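**Q** only geometry, no sequence info:
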């Protein structure tokens, strides 16, 4: 009996045993044509995640409110109220004191200044009791606006006049502020007194002759010692005596021999007549010092 041969067209496939490595490689799904770039990027950066996974997007169910954070002023006020009472009181005082300091400095340097008059050079007009009480001094008010007239800031022309009591930087000691009376103006011829070496002196342009009111020349260090004084050294004009006896100083009556406080003969008649007789007015024609 013969065995039938299977037809040639219906040959069954033959099975083949694969190794474990080949079987594992064939079991992985092959990437689609549209995903090779994404797959390679994921393989290059396996630990990098998408940025959107870290962002916080508030939704309607969250309690996030961007305005709920307190402002700087709110935090400052809360901190201020928690401070002790003494600290808050000190801060409240400094709040008004700190702005007042520069204002006060400007006012005293450029507007008005209160000064004490020391020494006997202006006696008896100032420091009236100096001969009997050497410890008593007058307190005066000095107008620091440029000299002349009433000295108000809106006056465009201000000039010096005879009889004015002014403050100035002493030529003998620039760090010292002196106080003397204007006796001569530019062009005046002054008959000097001790210790001046010249018998007479003509006041040059833009200078003034200053002397103290004391009769004894040894009690006053003035132009008889260091000569005419430049108007650039003058810092202010004495307006009034504040203490111990209030007096408003008026220089206009100096030429008549009348001074404040002498109306009742307190300083004698025709106050300092001898000083005015030593001044020959306008011996040389010169322009008066003026600030415009």
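**A** Looks like it came in fine. Since we're looking at a predicted model, the values are computed, not measured.
**Q** contacts, neighbours, all on C-alpha from now
**A** Fine.
**Q** and the next element down the chain from the longest helix belonging to the chain?
**A** What stands out as the longest helix in the chain, according to DSSP state H, is helix 85-110. Moving toward the C-terminus from helix 85-110, the next helix or strand (DSSP states H and E) is strand 112-117.
**Q** and the next helix or strand past that next one?
**A** Next along from strand 112-117, by DSSP H and E: strand 138-143.
**Q** count of neighbours near the closest residue to residue 191 other than its chain neighbours?
**A** For residue 191, the nearest residue in space outside its immediate sequence neighbours is residue 200; the separation is 4.4 Å by Cα to Cα, 6 or more residues apart in numbering. By other Cα atoms under 10 Å, 14 other residues sit near residue 200.
**Q** please compare the first structure with the one that follows:
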């Protein structure tokens, strides 16, 4: 695996780095961020990894610049990996036409219809290709990984955990798109990546990528889900996120979930920075056991 270092900055005793590589899944050049805590310099130690998935319009840069996670990761001895949010520069007609579909909006799914299906395979990239690179290139413990994300990335984190029972030690999300088959963002993305929902069995194809549908039928090992949601989030008010539907499905599927409704907080990285320490502590609890 050939990695090119894009940047490296000393941060809380460790290093915040960005690398680029040619992705086999996405058939394009991709960037990812990796925070290596001070403990990574101990040659005999393998460290746990938390994967962070960002939201619509983001790149690998937003989280590392705004969330303030490095301080907590340094203290806890956790590697944090953050990929970009979609393939880039694939020359697909329409890929740059809107902010909520195509570039910057891969939705962490594997598209099944043309012209998207050959490049837009973010699910396979995040769950298979990228962890393989991380475990080969850095002191990462393959048996200790967790996943979290924000908005579209919160949706991504939830489906990655629910579709891969036992693969992740824990999962958490900030303001996730919980029920994409029932919200405007999700309906637009799923119609584009999977085809329209009104053609026979395609409804079922959509549901396989919807966390609320997945959790209702979850039968894997115990999974303790943590969610923070701002009460002043405009997208909560616009019915894009639907956390109540997810919590209801969790009770049906007997999956423990803690949903914190946070007074006064919106959808921004100020909200994420306020609670990122709690999320990393949540993951550390399961990654250390």
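**A** Structure's in. What do you need? No experiment lies behind these values; they were computed from the predicted model shown.
**Q** got a TM-score for the pair?
**A** Aligned and superposed, the two chains score 0.26 in TM-score terms (TM-score structural alignment, normalised by the length of the second structure); 128 aligned residues with a Cα RMSD of 6.5 Å.
**Q** follow-up on the earlier one: now the angle from the longest helix of the first structure to strand 138-143?
**A** Orientation check (axes from the mean of the first three to the mean of the last three Cα atoms, to 10 degrees): helix 85-110 of the first structure against strand 138-143 gives 70 degrees.
**Q** show me what contacts the closest residue to residue 247 of the first structure other than its chain neighbours?
**A** The spatially closest residue to residue 247 of the first structure, leaving aside those adjacent along the chain, is residue 241, at 5.0 Å (Cα to Cα, 6+ apart). By Cα atoms under 8 Å, 6 or more residues apart in numbering, residue 241 of the first structure lies in contact with 138, 139, 140, 141, 247, 248, 249.
**Q** again, only using 7 Å
**A** Neighbouring residues of residue 241 of the first structure by Cα atoms under 7 Å, 6 or more residues apart in numbering: 138, 139, 140, 141, 247, 248.
**Q** closest one of the residues you listed to residue 36 of the first structure?
**A** Nearest to residue 36 of the first structure among those: residue 141, at 96.4 Å, using Cα to Cα.
**Q** any idea how far that closest one lies from residue 240 of the first structure?
**A** Here the criterion is Cα to Cα, to the nearest Å. By it, residue 141 of the first structure lies 5 Å from residue 240 of the first structure.
**Q** ok, residue 26 of the first structure next?
**A** Note on residue 26 of the first structure: its distance to residue 240 of the first structure, by Cα to Cα, is 116 Å.
**Q** more crowded one of those two?
**A** Comparing residue 26 of the first structure with residue 240 by other Cα under 10 Å, the one with more neighbours is residue 240, at 19 against 10.
**Q** would you say the more buried one is within a strand?
**A** Yes: counting by DSSP: H, G, I helix; E, B strand; the rest coil, residue 240 of the first structure is located in a strand.
**Q** out of the contacts of residue 241 of the first structure, which end up buried?
**A** With neighbours counted using 16 or more other Cα atoms under 10 Å, the contacts of residue 241 of the first structure contain these buried positions: 138, 139, 140, 141.
**Q** closest one to residue 81 of the first structure out of those residues, please.
**A** Among these, residue 141 lies closest to residue 81 of the first structure (Cα to Cα), at 44.1 Å.
**Q** check contacts around that closest one.
**A** Contacts were defined as Cα under 7 Å, 6+ apart; by that measure residue 141 of the first structure touches 112, 113, 114, 115, 238, 239, 240, 241, 242.
**Q** of these, buried ones?
**A** Among the contacts of residue 141 of the first structure, those buried by neighbour count (16+ other Cα under 10 Å) are 112, 113, 115, 238, 239, 240, 241, 242.
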